[in-house]
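Asker: task: produce atomic coordinates for the following.
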Amino acid sequence: RRVYLQARRPSSVLRTAFSGPHSQAPGFLNTAPLLAGGLTASSGQFQDLFCETQPSVCPFTGLAADTPELRVKEGSKIRNLLRFALSRMEGNPRGGAEEDEGRQRSHAPCQQMVVTASGKGVSKAISCAEIVKRRVKGLHQLTRLLHSTVVEVWEPLEPAAGLDSLNVSRKLPAVWILLSREPLDSSQPGYQAPGHYDGLWAPPAGREDSREVRSQRQGFSASF
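Answerer: Okay, here's the model as predicted:
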């Protein structure tokens, strides 16, 4: 009986929270900016006017004008990203999201490529860069961690209430990855030499030992 009452308690909390003149969702449901007096921008007195994203600036200088830039989004498909990236690095007409099938043509492999993403697309950009390094050997890597800014403007629903508009800015993590056939400055932070990606995928030492013991046991049992 006690467990049942505790399970039904959040519904009463929701009814109480939404019943007042300044009704608002509980704290664990709030995703809007917190205002003075415990209110939020989504408390029924403000509306989201528009949202603007200010991307970070490419930190790599001295790049060629035709250096391709692969911008990875949260909803991007890895197979489309890899098709575009490998077509530029290998020089094969694989096509991609930016190319129509009727306009595909072979071209010289590019010497450098930039991969960038922000927010929830960072992990997908890192995965794409690692896969490209495994397909195209001898690539130098340089990584920079920055942030992009998201600006939200909230307007009051009732201007006569005396509430001012709100400008809320949030920072999202961003990553910039430079893949280059040409050697890069190894003294810069974030540099990774060709062929060093194996260390990222190597299993722990304990797992290696367990595999050796397991293989020895299998060979011992097979001999009998």
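Asker: from now on I want contacts and neighbour counts done on CA atoms only, so please keep to that.
Answerer: Will do.
Asker: gap between N80 and V213?
Answerer: 42 Å (C-alpha to C-alpha, to the nearest Å).
Asker: strands along the protein, start to end?
Answerer: Assigned by DSSP state E, the strands in the chain fall at 46-54, 69-72, 112-118, 140-156, 166-180, 191-192.
Asker: and those, which is most packed in?
Answerer: Compared across the strands of the chain, strand 112-118 shows the largest average neighbour count, a mean of 23 (mean count of other C-alpha atoms under 10 Å).
Asker: contacts for it, please.
Answerer: With contacts defined as C-alpha atoms under 8 Å, 6 or more residues apart in numbering, strand 112-118 is touched by 67-73, 89, 122, 125, 129, 147-148, 172-182.
Asker: one more time with 6 Å, if that's ok
Answerer: Residues from elsewhere that reach strand 112-118, judged by C-alpha atoms under 6 Å, 6 or more residues apart in numbering: 67-72, 173-180.
Asker: and if you look at stretch 193-208?
Answerer: Contacts of stretch 193-208 (C-alpha under 6 Å, 6+ apart): G138, L139, H140.
Asker: and for comparison, fold this next one:
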Amino acid sequence: MMHYKKGKNVEEELTRENIPIECLPADYLWMHVKGGTKVSNVLEFAKKTLDNGEHRSIVWSGSGGGVGKTISCAEILKRNYPIHQVTRLCYRKVEEYWEPQMPGLEEIVATRQIPCIHILTTLDELDKTILGYQDSKTKTSLWIEREAKPRGQQRNSQPGGSGENKKKFRQGQGQGSKQNRKSKHQKDQSKDNSRNAPEKMET
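Answerer: Here you go, the predicted model:
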């Protein structure tokens, strides 16, 4: 590609019309989450919307670097509300244009497929047979793993991590120091006795 220069990017936009969820309600709040989105801010806005009754359904959409944050928003919301959820995965097309820098070369268009996720979270009941359905009691493996390991457990499992382990560790150090001092004292006393002993006289 040394004879080409990077040109424009043409990205397929995320819109309400291309959300691939067949059970979308007539009225819902659409939250487009990006890689730079602050999760706490969008969650606060979403909670206010549910609390004041303005909306009962929220659709979270994200692509590329925003996929992880989109999932986090939906999962955190499920921990605070009796949410019914439907998830859909798809791809968004991005075309990269490369302009030739030498005569005789043609323009190159590279097409990439960026992963996208759309998550419907609603307070209204949904058909449980819909593909990708989850209720508020269903958690992803990420949350299950975090809840299975209490905070600080990993530190306490190491030597000297908990208070009891630290106490035993210090006691062991103290006993070792006493034994070392006793052994050293015995050696010094043995040397002193050797010096003070009467010399053997030859007859």
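Asker: next, the TM-score between them, please.
Answerer: TM-score of the superposed chains, computed with TM-score structural alignment, normalised by the length of structure 2, equals 0.65; 152 aligned residues with a C-alpha RMSD of 2.8 Å.
Asker: for the contacts of strand 112-118 of structure 1, which one is nearest T16 of structure 1?
Answerer: Lowest distance from T16 of structure 1 to the contacts of strand 112-118 of structure 1 (C-alpha to C-alpha) belongs to P173, with 37.0 Å.
Asker: contact partners for the closest one?
Answerer: Neighbouring residues of P173 of structure 1 by C-alpha under 6 Å, 6+ apart: S118, G119, H147.
Asker: leaving out chain neighbours, which residue sits closest to it?
Answerer: Counting by C-alpha to C-alpha, 6 or more residues apart in numbering, P173 of structure 1 lies nearest to H147, which is 4.3 Å off, once chain neighbours are set aside.
Asker: and that neighbour, what pairs with it in structure 2?
Answerer: The alignment partner of H147 of structure 1 in structure 2, by TM-score structural alignment, is Y91.
Asker: A148 of structure 2 versus the residue nearest to R88 of structure 2 when sequence neighbours are not counted, what's the distance?
Answerer: Nearest residue to R88 of structure 2 in three dimensions, chain neighbours excluded: H118, at 5.2 Å (C-alpha to C-alpha, 6+ apart). To A148 of structure 2, H118 of structure 2 is 28 Å away according to C-alpha to C-alpha.
Asker: CSV please, covering the strands of structure 1 and showing distance to S221 of structure 1.
Answerer: Formatted as CSV, these follow (distance: least, C-alpha to C-alpha, whole Å):
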stretch, distance to S221 of structure 1
strand 46-54, 62
strand 69-72, 50
strand 112-118, 50
strand 140-156, 46
strand 166-180, 48
strand 191-192, 44
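Asker: for those strands, which one sits closest to V3 of structure 1?
Answerer: strand 46-54 (37.5 Å).
Asker: by how much does that closest one deviate from structure 2 on average?
Answerer: Compared with structure 2 after fitting, strand 46-54 of structure 1 has a mean deviation of 1.1 Å; criterion: mean C-alpha distance after the TM-score superposition for structure 1.
Asker: which of the contacts of strand 112-118 of structure 1 lies closest to L157 of structure 1?
Answerer: Once C-alpha to C-alpha is applied, the member of those that ends up nearest L157 of structure 1 is P173, at 31.9 Å.
Asker: alignment lookup: that closest one to structure 2.
Answerer: So, by TM-score structural alignment, P173 of structure 1 is matched to P115.
Asker: please apply the same query to G121 of structure 1.
Answerer: Here G121 of structure 1 is matched to G66 in structure 2, going by TM-score structural alignment.
Asker: report the contact partners of its match.
Answerer: Contacts of G66 of structure 2 by C-alpha under 6 Å, 6+ apart are V33, K34, G35.
Asker: now do K171 of structure 1
Answerer: K171 of structure 1 neighbours (C-alpha under 6 Å, 6+ apart): S148, T149.
Asker: give me the number of neighbouring residues for G35 of structure 2.
Answerer: Counted with other C-alpha atoms under 10 Å, residues neighbouring G35 of structure 2 total 15.
Asker: just give the nearest non-adjacent residue to the aligned partner of it in structure 1, would you?
Answerer: By TM-score structural alignment, G35 of structure 2 lines up with E74 in structure 1. Distances taken as C-alpha to C-alpha, 6+ apart place G121 nearest to E74 of structure 1, at 4.4 Å, with adjacent residues excluded.
Asker: I'd like to know how far that neighbour sits from L184 of structure 1.
Answerer: 26 Å.
Asker: and P10 of structure 1, by the same measure?
Answerer: Counting by C-alpha to C-alpha - P10 of structure 1 and L184 of structure 1 are separated by 57 Å.
Asker: then E212 of structure 1?
Answerer: 38 Å.
Asker: the two: which has the busier surroundings?
Answerer: Higher neighbour count among E212 of structure 1 and L184: L184, with 17 against 11, using other C-alpha under 10 Å.
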